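>>> sharing a sequence plus its predicted fold:
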Amino acid sequence: MAPSELQRQVSQNKNDITAIYDLLRHTNEKVESIHTRVGSIDTRVGSIDTRVGSIDTRVGSIDTRVASTDTRVGSIDTRVASTDTRVGSIDTRVASTDTRVASITVALRRHDNRFDEIQQTLELHGTRLSRLDETLRDHGTRLASLESRFDTVDGRFETLEGQLAEVLMILRGRGGAATS
């Protein structure tokens, strides 16, 4: 090989090595940029996890309130059944309230628009929870109204029992006079 050919190959190799270093530097910059974005995504995921935890707490509170409401409805059902047996003219049905809260399943991807969808979903759940709170308050009002009505019916039963006792005494008094 001629010295100029060797020098050309050395020069070509040097240029190739420089290009490889430039490519490596560019790749390292891209990796650092991706690493920064992943850190940002991790921060946003932590924020979403916190919000989901808050929603879980609210759902737990609602479950407790629903269980309390179910207990009260059961007690009212028992009183209505007793009243139906004694009088036979009251036919009241109390509907129980079932609340379903769908669990939030989040599939995280690297795309920012996916986080916006998750945010919208969380806002919708907040609205639904507010509506559930309103429904529970309405049920509390209805239960209080039913309890008041039951107290009124109990008073009427007591009055009827007293009147029935008086009628029986009158009838026994007449029957005793007829038999003696």
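Good, I have the coordinates. Since the structure is predicted, the reported quantities are computational estimates derived from the model, not experimental observations. Numbering: from 1, shown residues only.
>>> CA atoms for contacts and neighbours, from now on please.
Noted.
>>> can you pull out the helices in the protein?
3-87, 112-179 (DSSP state H).
>>> just send these back as CSV, with mean neighbour count too.
Output for the helices of the chain, formatted as CSV (neighbours: other Cα atoms under 10 Å):
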stretch, mean neighbour count
helix 3-87, 13
helix 112-179, 13
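>>> how about residues contacting stretch 161-170?
In this structure, no residues lie in contact with stretch 161-170 by Cα atoms under 8 Å, 6 or more residues apart in numbering.
>>> er, stretch 131-142 I mean
Here stretch 131-142 makes contact (Cα under 8 Å, 6+ apart) with 62, 65, 66, 69, 99.
>>> what do you get if the cut-off is 7 Å, keeping everything else the same?
For stretch 131-142, there are no surrounding residues in contact (Cα atoms under 7 Å, 6 or more residues apart in numbering).
>>> what about versus this one:
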Amino acid sequence: MASPEIQRKIDRHGADIDALYDLLDATNTKLGTVADVQQQHGIRLDEIQQTLNHHEVRFDQIDTRFDGIDARFGGLEGRIGGLEGRFDGLEGRFGGMEGRFGGMEETQREILELLRAGQVGPTPK
């Protein structure tokens, strides 16, 4: 048989080995939990990536629509510019008509004054 000192060392080494196995089991359990969480994170990241891809497609569609709207506004801007030119021409014509009406008004005023003064009478038939 072994001496008590050797037996004590064997027992202590056995307890140390058992403690190491317990520590290894706890570590493996933790690693398993970490691996599960990493897998869940990977799945969630894939879902987020799919959502981002969907948003990218939608933003591209919206961008295309805005380009179309921008082109339509460009056409409207040209048409409005043409209308402004036409209104400027009408404004000039109305200014000329205003001058003519002013002249007609002055002529009517002179005729009225002459009629009041008796200088112009009805023409005989």
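That came through fine. Everything quoted here is computed from the prediction, not taken from an experiment.
>>> translate residue 31 of the second structure into the numbering of the first structure.
Alignment note (TM-score structural alignment): residue 31 of the second structure maps to residue 10 of the first structure.
>>> check contacts around that match.
Per Cα under 7 Å, 6+ apart, neighbours of residue 10 of the first structure: none.
>>> quick check: the aligned residue for residue 83 of the first structure in the second structure?
So, by TM-score structural alignment, residue 83 of the first structure is matched to residue 104.
>>> tell me how far that match lies from residue 97 of the second structure.
Remark: distance between residue 104 of the second structure and residue 97 of the second structure (Cα to Cα, to the nearest Å) = 10 Å.
>>> residue 83 of the second structure now?
Residue 83 of the second structure is 21 Å from residue 97 of the second structure, by Cα to Cα.
>>> cool, residue 116 of the second structure as well?
28 Å.
>>> got it, and residue 56 of the second structure?
Using Cα to Cα, residue 56 of the second structure is found at 60 Å from residue 97 of the second structure.
>>> do residue 109 of the second structure as well
From residue 109 of the second structure to residue 97 of the second structure the distance is 18 Å (Cα to Cα).
>>> again with residue 87 of the second structure
15 Å.
>>> over to residue 85 of the second structure?
Distance of residue 85 of the second structure to residue 97 of the second structure, computed by Cα to Cα: 19 Å.
>>> go on, residue 9 of the second structure?
In terms of Cα to Cα, residue 9 of the second structure sits 125 Å off from residue 97 of the second structure.
>>> likewise for residue 69 of the second structure?
From residue 69 of the second structure to residue 97 of the second structure the distance is 41 Å (Cα to Cα).
>>> over to residue 15 of the second structure?
Between residue 15 of the second structure and residue 97 of the second structure the distance is 118 Å, computed by Cα to Cα.
>>> what do you get for residue 88 of the second structure?
Applying Cα to Cα to residue 88 of the second structure and residue 97 of the second structure gives a distance of 14 Å.
>>> what do you get for residue 105 of the second structure?
12 Å.
>>> go on, residue 117 of the second structure?
Separation of residue 117 of the second structure from residue 97 of the second structure (Cα to Cα): 30 Å.
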